[in-house]
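J.: Just the structure for this:
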Amino acid sequence: MKTSDFYYDLPEELIAQDPLADRSASRLLHLDRETGEIEHTDFKHITRYLKPGDCLVINDTKVIPARLYGSKVGTDAGIEILLLKRKGDNVWETLVKPGKKAKPGTVIRFGDGLLTGEVIDVVEEGNRLIKFSYEGIFEEILDKLGEMPLPPYITHKLQDKNRYQTVYAKNEGSAAAPTAGLHFTEELLEEIRQMGVGIAHVTLHVGLGTFRPVKVDDVEKHHMHSEFYVVEEDQAKLINDTKKNGGRIISVGTTSCRTLESAADENGNLQAKSGWTEIFIYPGYEFKIIDGLITNFHLPESTLLMLVSALAGKEHIMKAYEEAVREKYRFFSFGDAMFITDNQK
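T.: Next comes the predicted model:
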C-alpha cells in the first residue's frame, strides 16, 4: 500500500482559516460505510443519523497554550518553543526553532523573566528537553504567555482561545485540539442526551505526531509518535454495556477512535486502563470497538485519512472527498465534518 494512494487535490481556498461563529452551523457529509451513499446536511442535524441506545465517545482533553516566544539569555536571539510532552517535574519535551541556537545549557527567557527554561538534552528528531523555572502556578503563567498551537496551514490569528477547545475540554495536556469535537455545542449535546444516546468520555492528549506527514512510500513502514490516554472504569462499562445491548459506539474524532482501539482486548471488550499508544490504523485493520466515526476532512496522504479509509474503505472515502471538494466543503481543523456510519446496524 503506497502513501500516494491517499493523495487528493485540494484547492487552497477550501482550507478553513477561521472557526464559524456558531460551532454547529458547519456542514456535515454523511457517508454510509457499506454502500458509499452520501448525504449532505448541517452538523446541527446530526441527530437524524443517531439512534436511541447509541453511545458517542468524546475526548475530553484540553489544549494548552503550548507555543511560547522567548529570547536566548546572552544574545537576545529570538527562539520559539512548542511544548509537546510533560516528562516530569517542570521538564518538557519541546520543539525548538531555530534548533541550532538551543544546545544543552542554553537558557531562554520568556515574558521578561516570568518564565525561564534551560535546555538539558536533545532527544529524537532534534526535539529538546527543557527544564522550566518560575514562581507561582505553571498553567497560569502559560495561560498568560502562551499561544494556541494552531496547525501550520492556519495562517490567521485566533481571536478567541476557546474556539480551539471543545466545549467539554477538561484534562489539560494536548498540543492540538481533537477537532471533530469542535462542532458540538452544549445545547446540541443536551439534545443528543434527551433522545436516549449515551455520551462517554475518554482522554487522549493529542501530540503533533498525529499530524506528522508520512515520509515513506510504503504505508506500513511509517512509525507513529506515542500519545498518552486514559479510559476510566465507569466509562469502559458504559461503552461495553452499550455494545452488549446492541447499541452503536460512535467515536467523536480519530483520537477517541485510537484510544478505544488501543484499550480493547482481542474479544472487543474495552479495558479500563491508561498508557501510551502508538497505534497506526490503515486499510486492512479490523475495528474491535467502533461502529461509526464523526471526523473532519484530513490532509492528503495523512495517517488520519488512512484511518478513515480503514473504516469506510479507501474507494468510498476518496469519492466522498472528491464530492466534498466539488461541493466546496471547508477542510481541516476549523472546517466541516463527516459522519461515517453503518446504516444497516
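
J.: drop to CA atoms for contacts and neighbour counts, all remaining ones
T.: OK.

J.: Test my guess that residue 93 contacts residue 117.
T.: No. Contact between residue 93 and residue 117 fails when scored by Cα atoms under 8 Å: they sit 11.7 Å apart.

J.: Give me the common contacts of those two.
T.: residue 130 (Cα atoms under 8 Å, 6 or more residues apart in numbering).

J.: what's the host helix or strand of residue 322 packed up against?
T.: Taking DSSP states H and E as the criterion, residue 322 maps to helix 314-326. With contacts defined as 3 or more Cα pairs under 8 Å, 6 or more residues apart in numbering; DSSP states H and E, the packing partners of helix 314-326 are helix 303-312.

J.: what's the angle between the helix it packs on and helix 314-326?
T.: Interaxial angle of helix 303-312 relative to helix 314-326 (axes from the mean of the first three to the mean of the last three Cα atoms, to 10 degrees): 120 degrees.

J.: want to put them side by side, so please do this one too:
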Amino acid sequence: MGLFNWGKSGSGKQLRILFASDLHGSDVVFRKFLNAGKMYKADVLIIGGDVAGKALIPILELGGGKYQVDDKVVGSEGLEEYKKKFRSSGIYYTIVDKKEVDELSSDKEKLDNAFKDAMIERLREWIRLADERYKGSGMHIYTNLGNDDPTYLFDVIKESDVMRTVEGEIIDIGGYEMISFGYVNPTPWNTHREMKEEELGLNLKKMAEKISEPSRSIFNFHAPPYGTNLDNAPLLDSTLKPVVKGGEIVMTHVGSSSVKEITKEFSPLLGIHGHIHESRGFDKIGKTLVLNPGSEFGEGILHSSLIILEDNKVKAHQFIIG
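T.: Model prediction:
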C-alpha cells in the first residue's frame, strides 16, 4: 500500500474515513482493511456491504491424516495450505466424511445450513479480530450488508463491540449524517437483497427525508448510481456470459437509476458505493462526489478509499490498493 499525507489546512476539524466494500469473505482483505485503518489514522471505518463469501468447498476426510481437496489427496500440511488459500480468496470450506459429502450433494437444506454455518463462523472470527484491534479506541467500524448478504448476518454483527450495523439508521459521523442501504436494483443472479427500482427509490427517499442537512450528509448505498464511472460491468448474453466484440469485452452501465435520482434530488456531500467490482472510480452528480473503490477480493487485494472531510467539504480522496 502506498502512503499519502495531506496537510491540515483550514479551520475545521478533519474527519478521515476509510471505506471499503465487497470483501466477500476474504480473510486477507479484512485484515488489510483493519491494518489500513491504523496506518492511515482513520477516524472511522466503513464497510459498504457484501461481507459474505460466494462459495463453499467440501474437504473430504479420508482417515489416516489424509484429505481430498479438488481431486487431490493431501496430508495435514497440504490441508493447511488449501485452508490458507481458500480463506484468502473468500471461499468457505467444511471438513466432512464420505456420507456427509453425499448428503450435501443431495440435500439442499443441509447444503444451505453448512453454508450458513461457515458464513457465520468466519464473520464471528472477523468480529473477534476487530474487537481485539479496536476495542477501547473509540473507533466504530460501521458495517452494512449488500445484496449477496443474507439478513441474519445483521444479528451476528451486533455481537461485536466495535462493528456496528447501520442500515435504516441515521448515523452521526463527526457531525456528518450518514444513511445506508444495501439492497440493489435487480441483477441476473437473483441475489438475497434486490428490489425493483420503484421500491428502491421509495426506500431511499424515506431515509433521505429524515436528514436534517442533506448538503452535509453521506449516502452509503451499495448500488452505484446508473450511468456513471462507478457502474460499468460486462454486458451479458442470454447464458450470462460476457459479450465479446472485436476481441474485447463489451461493457455496459448496470447501476441504479433510483440511486442517481435521489442523489440529484438531495445533493449530499458524498456518495459511497460498491457492488460493481470492476468499476473502481469516482464521478460527480451535481455537486456530489460519488465513488466506488472496486474489489479484487478473490486475489486477496484490498481496494479502499481514504476520504477526508473538512469545513463541510470533501478535502481530499484517494484510492488505496494493496
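
J.: Overlay them and tell me the TM-score.
T.: Here the superposed chains carry a TM-score of 0.36, computed using TM-score structural alignment, normalised by the length of the second structure; 192 aligned residues with a Cα RMSD of 6.4 Å.

J.: if we can go back for a sec, skip ahead from the helix holding residue 322 of the first structure and say which helix or strand is next.
T.: Defined by DSSP H and E, the subsequent element after helix 314-326 of the first structure is strand 337-341.

J.: Surely residue 249 of the first structure is in contact with residue 239?
T.: Yes. Taking contacts as Cα under 8 Å, residue 249 of the first structure lies within contact range of residue 239: 7.1 Å.

J.: which residues do these two both contact?
T.: Residues touching both residue 249 of the first structure and residue 239 by Cα under 8 Å, 6+ apart: residue 55.

J.: count of residues packed around residue 204 of the second structure?
T.: 22 (other Cα atoms under 10 Å).

J.: Please identify the helix or strand for it.
T.: Using DSSP H and E, the element containing residue 204 of the second structure is helix 197-208.

J.: packing partners for that helix?
T.: Looks like helix 197-208 of the second structure contacts strand 176-181, helix 257-266 (3+ Cα pairs under 8 Å, 6+ apart).

J.: how does it look with 7 Å?
T.: Applying 3 or more Cα pairs under 7 Å, 6 or more residues apart in numbering; DSSP states H and E, one finds that helix 197-208 of the second structure contacts helix 257-266.

J.: Buried residues of the helix it packs on, list them for me.
T.: For helix 257-266 of the second structure, the neighbour count (16 or more other Cα atoms under 10 Å) marks 257-263, 266 as buried.

J.: between that helix and helix 197-208, how many degrees?
T.: 30 degrees.

J.: Follow the chain on from helix 257-266 of the second structure and name the next helix or strand.
T.: strand 270-272.

J.: name the helices or strands packed onto that next one?
T.: Checked by 3+ Cα pairs under 7 Å, 6+ apart, strand 270-272 of the second structure has strand 217-221, strand 288-292 packed alongside it.

J.: do you know which of those lies nearest residue 316 of the second structure?
T.: strand 288-292 (10.7 Å; Cα to Cα).

J.: Could you dump the helices and strands packed on strand 270-272 of the second structure into JSON lines with distance to residue 35 of the second structure added?
T.: Listed next are those as JSON lines, based on distance: least, Cα to Cα, whole Å:
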{"stretch": "strand 217-221", "distance to residue 35 of the second structure": "22"}
{"stretch": "strand 288-292", "distance to residue 35 of the second structure": "20"}
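
J.: Among these, single out whichever gets nearest to residue 76 of the second structure.
T.: Using Cα to Cα, the nearest of those to residue 76 of the second structure is strand 288-292, at 40.3 Å.

J.: My read is that residue 46 of the second structure contacts residue 16, right?
T.: No. Using Cα atoms under 7 Å, residue 46 of the second structure is not in contact with residue 16; the gap is 10.9 Å.

J.: distance between the ends of stretch 41-58 of the first structure?
T.: Taking Cα to Cα, to the nearest Å, stretch 41-58 of the first structure runs 22 Å from one end to the other.

J.: burial of residue 262 of the first structure, as a residue count?
T.: 22.

J.: how close does it get to residue 41 of the first structure?
T.: Distance from residue 262 of the first structure to residue 41 of the first structure, by Cα to Cα: 32 Å.

J.: is it true that residue 233 of the second structure lies in a strand?
T.: Yes. With DSSP: H, G, I helix; E, B strand; the rest coil as the criterion, residue 233 of the second structure is part of a strand.

J.: in the stretch 51-200 of the first structure, which spans are helices?
T.: Taking DSSP state H, counting those that start in this stretch as the criterion, the stretch 51-200 of the first structure carries its helices at 138-145, 186-194.

J.: and the ones you listed as JSON lines, adding mean neighbour count and distance to residue 81 of the first structure?
T.: Converted to JSON lines, these look like this (neighbours: other Cα atoms under 10 Å; distance: least, Cα to Cα, whole Å):
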{"stretch": "helix 138-145", "mean neighbour count": "14", "distance to residue 81 of the first structure": "12"}
{"stretch": "helix 186-194", "mean neighbour count": "14", "distance to residue 81 of the first structure": "33"}
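
J.: closest one to residue 172 of the first structure among those?
T.: Closest among the helices of the stretch 51-200 of the first structure, using Cα to Cα: helix 138-145, at 9.1 Å.
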